[in-house]
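A.B. asks: here are the coordinates; sequence isn't available:
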């Protein structure tokens, strides 16, 4: 007999995971999932270039928790209840095998996000989760022991429990209905964005990637190493995205106007590279610099850096003037690129900010202020760097919220 109802607000990864697990675990529970748009699991669809970066092959909870610029302590506690091996097993039991790539990212073996979407929809169908689309929430109001979920079309749903898994909002005014329920909201800011470098000649090299570069934001402690991609508007790639996540608030405060310092050869600094180049002048002396690239950089990037240093095409290693040598050393290890603005990384929009974590119990995902109100996913002030971390938080918080307050 159905005598209790859970309303899940949000049809993304966290919302679906909460809904299908709650419906499976509580046989006396009616589960209704409401989504404000006409699309379900839209971030799952586009994640990882359409492959869905489900989670990260982390060795332990401590390693994993350090990949969250905001919410480290919170996720560390939550991961003790549901972690990467639990995610892998959950999907495996439902016919979806995951594989780990060299950088730790984990994908379905099919390399298709549709595999994950189909799995979720099958589970929802199997356990009778009711799905309502184009249903935007305007208020959640405590009504005795129950909740009243009010929708934009004027209708309302009575619920024993509510789980808010509405994702991250870009503007603080979108949180008004949660503030009205008594929760503090940390102002949202974009995270995981690329750097715009308007007018920089390096954008002519769009499409070129470097396996490992080191990027620093001048005047700050922000520093990251990793793959870097040159785009037609500036720079992207895991290195830039991680830097944007760690610097989300700091970079917003300076309105995304700063200087990025690029070291194309992180194994060297200016001094050690100067010594290395001195040696190359002897060992490669008779060879033309434009033809011979001893550092493994993409050829077009190497030639671009030589041109920017004023080194003509016919110059041989032995004949490089000292002034140009100094310029090249500087460009290879500390190239200054002014950044003016940001671009959202594809459709994988992530925000920092959201419901204040001190108001949520990480072992249950239940509001400390309002019993029966739960949270899952990015609506909370938790965000991870790129690499499967945000999805793992979605699965973990969704699974915990689905327990409806039951501790292990």
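C.D. replies: Noted; the coordinates are in hand. Because the structure is predicted, anything quoted here is derived from the model rather than measured.
A.B. asks: Please make it C-alpha for all contacts and neighbour counts, starting now.
C.D. replies: OK.
A.B. asks: Quick check: the residue lying farthest from the centre of the chain vs residue 317, distance?
C.D. replies: Largest separation from the mean C-alpha position in the chain: residue 286, at 47.8 Å (CA atoms, centre = their mean). Note on residue 286: its distance to residue 317, by CA to CA, to the nearest Å, is 6 Å.
A.B. asks: Equivalent analysis for residue 329, please.
C.D. replies: 13 Å.
A.B. asks: what comes into contact with the helix or strand where residue 118 lies?
C.D. replies: Per DSSP states H and E, residue 118 falls inside helix 113-126. The set of residues external to helix 113-126 that reach it, using CA atoms under 8 Å, 6 or more residues apart in numbering, is 16-17, 19-20, 41, 44-47, 50-52, 94, 96, 108, 130.
A.B. asks: now swap in stretch 165-184 and tell me
C.D. replies: With CA under 8 Å, 6+ apart as the test, stretch 165-184 has contacts from 8-12, 14-15, 138-141, 185, 187-190, 350-356, 359, 369, 375-380.
A.B. asks: I'd like the next helix or strand past the helix or strand hosting residue 177.
C.D. replies: In this assignment (DSSP H and E), residue 177 forms part of helix 176-180. Counting by DSSP H and E, the next helix or strand C-terminal to helix 176-180 is strand 185-191.
A.B. asks: tell me what that following strand is packed against?
C.D. replies: Where contact means 3 or more CA pairs under 8 Å, 6 or more residues apart in numbering; DSSP states H and E, strand 185-191 is packed against helix 248-253, strand 350-355.
A.B. asks: highest average neighbour count across those?
C.D. replies: Highest mean neighbour count of these: strand 350-355, a mean of 26 (counted as mean count of other CA atoms under 10 Å).
A.B. asks: Would you mind getting the angle between that strand and strand 185-191?
C.D. replies: With axes from the mean of the first three to the mean of the last three CA atoms, to 10 degrees defining the directions, strand 350-355 sits at 180 degrees from strand 185-191.
A.B. asks: And here is the other one:
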């Protein structure tokens, strides 16, 4: 039997651990090097400590629509390992999962520790080594193998799996090996907006709003939330992810238009007129016409100097159009961004043209595999970033196991 090969996995996060958990211990000696004192730290804090493992979307063609960068490349990856496979993997290892009503998938324990334990046990059972607080300073390709230099001593490997996440230092290491890097910019952020309409209304939410950035000819819809600093919620996060590069170029100063009720002005005008005709004596402030909170409705009246006590029959044409404009076509100025700390995601990383997506191998160097957030792939929130990690890691392990 041929000699066992040595694999070093650099980075003990989701992709690194999942690759190790699926590698054949009869073929390989595997060592995971993690620079922090704990492995799987992002898995631990994700989903508020519950771990949003994946998303219940089982059609690869649909799934790739949640990835602003990497959607084309991931299609073939997801045809080989998709969320249903992830769910099977954990469930066969005694981690039951549940699908919540927004299709996010969590362990039924509501604790990320269940997910962490499943992977750690798998790696332990294979007698693979996990070394924490080992920070890699350099990777050198030698004739037959790789030399991995760390302050804790040097390691040699026949094969390197690089799954470090997207920290600037780890991107630099891979760049030094000859890989081209697409510069990182923030993705998934909320918009800072100062506007009288939003003032004093943090916590107010809209079930389905439309947000557009006219200068970029782009729009998104979904739940929207007013915060202390401006606007957040899925509609904003989605548009920030898809337009991450363009918004960085605009230095986060741009105009948006919001339709809080997702209805064309003409349709909203009809509803307002119908209500006015059938409830002429109702005061404007007490009129529940649209699906918005009472506070938000009254804030529209207040900033447009419309007397809330006035009977709706006496609403002038000008006042009507002011109300409709604020509801369906409110122009707002964005003057910056705020980032979710625990959901922090960047757009950028290793150029995807240099990766073979059949097995996640580097096209630049032999026996080097790259997966996870260090690649120029990112997704909106909801378990998609993890799913990319699981699928990529699975491809690496299956390819190496079949060699």
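C.D. replies: In hand now; what should we look at? On a predicted model such as this, the values are computed, not experimentally measured, just so you know.
A.B. asks: ok, of the contacts of stretch 165-184 of the first structure, which come out buried?
C.D. replies: Buried subset of the contacts of stretch 165-184 of the first structure (neighbour count, 16 or more other CA atoms under 10 Å): 8-12, 14-15, 138-141, 185, 187-190, 350-356, 359, 375-380.
A.B. asks: for the second structure, what spans make up the helices?
C.D. replies: 14-21, 41-49, 60-63, 71-80, 83-91, 112-125, 168-176, 234-242, 244-249, 265-278, 294-303, 317-328, 384-402 (DSSP state H).
A.B. asks: on average, how far is the fourth one from the matching bit in the first structure?
C.D. replies: Just to be clear, that refers to helix 71-80 of the second structure. Comparing helix 71-80 of the second structure with its match in the first structure after superposition yields a mean distance of 1.1 Å (mean CA distance after the TM-score superposition for the first structure).
A.B. asks: Show me what that helix is in contact with.
C.D. replies: 60-61, 64-65, 352, 357-358, 388, 391-392, 395.
A.B. asks: what do you get for the shortest one?
C.D. replies: When contacts are taken as CA under 8 Å, 6+ apart, the neighbours of helix 60-63 of the second structure outside the stretch itself are 57, 75, 78-79, 82.
A.B. asks: Repeat that for the first one.
C.D. replies: For helix 14-21 of the second structure, contacts defined as CA under 8 Å, 6+ apart pick out 9-10, 30, 32, 40, 42-43, 119-120, 122-123, 128, 161-164, 371-372, 386, 389-390, 392-394, 396-397.
A.B. asks: Mind doing that once more with 6 Å?
C.D. replies: 122-123, 163, 372, 389-390, 393-394, 397 (CA atoms under 6 Å, 6 or more residues apart in numbering).
A.B. asks: what residue of the second structure takes the place of residue 398 of the first structure?
C.D. replies: Aligned by TM-score structural alignment, residue 398 of the first structure pairs with residue 393 of the second structure.
A.B. asks: let me redo that: residue 165 of the first structure
C.D. replies: Residue 165 of the first structure maps onto residue 163 in the second structure, by TM-score structural alignment.
A.B. asks: for residue 291 of the first structure, same thing?
C.D. replies: By TM-score structural alignment, residue 291 of the first structure lines up with residue 286.
A.B. asks: And for residue 316 of the first structure?
C.D. replies: So residue 316 of the first structure corresponds to residue 311, using TM-score structural alignment.
A.B. asks: Over to residue 274 of the first structure?
C.D. replies: Match for residue 274 of the first structure (TM-score structural alignment): residue 269.
A.B. asks: neighbours of its match, just the number please.
C.D. replies: Residue 269 of the second structure has 16 neighbours, counted by other CA atoms under 10 Å.
A.B. asks: Grab the nearest non-local neighbour of the equivalent of residue 296 of the second structure over in the first structure.
C.D. replies: In the first structure, residue 296 of the second structure lines up with residue 301, judged by TM-score structural alignment. What sits nearest to residue 301 of the first structure in space, not counting adjacent residues and going by CA to CA, 6 or more residues apart in numbering, is residue 205, at 7.1 Å.
A.B. asks: and the one you found, how many neighbours?
C.D. replies: 16.
A.B. asks: repeat for the one 10 residues further on
C.D. replies: By the other CA under 10 Å criterion, the neighbourhood of residue 215 of the first structure contains 25 residues.
A.B. asks: separation between it and residue 274 of the first structure?
C.D. replies: For residue 215 of the first structure, the distance to residue 274 of the first structure equals 20 Å [CA to CA].
A.B. asks: cool, residue 362 of the first structure as well?
C.D. replies: Plainly put, residue 362 of the first structure is 51 Å away from residue 274 of the first structure if you go by CA to CA.
A.B. asks: do the same with residue 292 of the first structure
C.D. replies: In this view, residue 292 of the first structure and residue 274 of the first structure are 17 Å apart by CA to CA.
A.B. asks: Show me what residue 368 of the first structure aligns to in the second structure.
C.D. replies: Match for residue 368 of the first structure (TM-score structural alignment): residue 363.
A.B. asks: from memory that match sits against residue 351, does it?
C.D. replies: No - the criterion here is CA atoms under 6 Å, and residue 363 of the second structure misses it with residue 351 at 10.8 Å.
A.B. asks: and the residue nearest to residue 91 of the first structure when sequence neighbours are not counted, how many neighbours does it have?
C.D. replies: Excluding the flanking residues, the one nearest residue 91 of the first structure by CA to CA, 6+ apart is residue 97, at 6.6 Å. Residue 97 of the first structure has 16 neighbours, counted by other CA under 10 Å.
A.B. asks: Alignment lookup: residue 97 of the first structure to the second structure.
C.D. replies: In the second structure, residue 97 of the first structure lands on residue 96 (TM-score structural alignment).
A.B. asks: coming back round to it: what about the match of residue 296 of the second structure, distance to residue 308 of the first structure?
C.D. replies: 10 Å.
A.B. asks: Which residue is the nearest non-sequential neighbour of residue 11 of the second structure?
C.D. replies: In space, residue 11 of the second structure is closest to residue 164, 4.2 Å off (CA to CA, 6+ apart).
A.B. asks: Same question for residue 214 of the second structure.
C.D. replies: That would be residue 256: by CA to CA, 6+ apart, it lies 6.6 Å from residue 214 of the second structure.
A.B. asks: counterpart of the one you found in the first structure?
C.D. replies: So residue 256 of the second structure corresponds to residue 260, using TM-score structural alignment.
A.B. asks: What are the contacting residues of stretch 243-258 of the first structure?
C.D. replies: By CA under 6 Å, 6+ apart, stretch 243-258 of the first structure touches 69, 191-193, 224, 338-341, 385.
A.B. asks: Now with 7 Å, please.
C.D. replies: Stretch 243-258 of the first structure has contacts (CA atoms under 7 Å, 6 or more residues apart in numbering) with 69, 189-193, 222-224, 338-342, 385.
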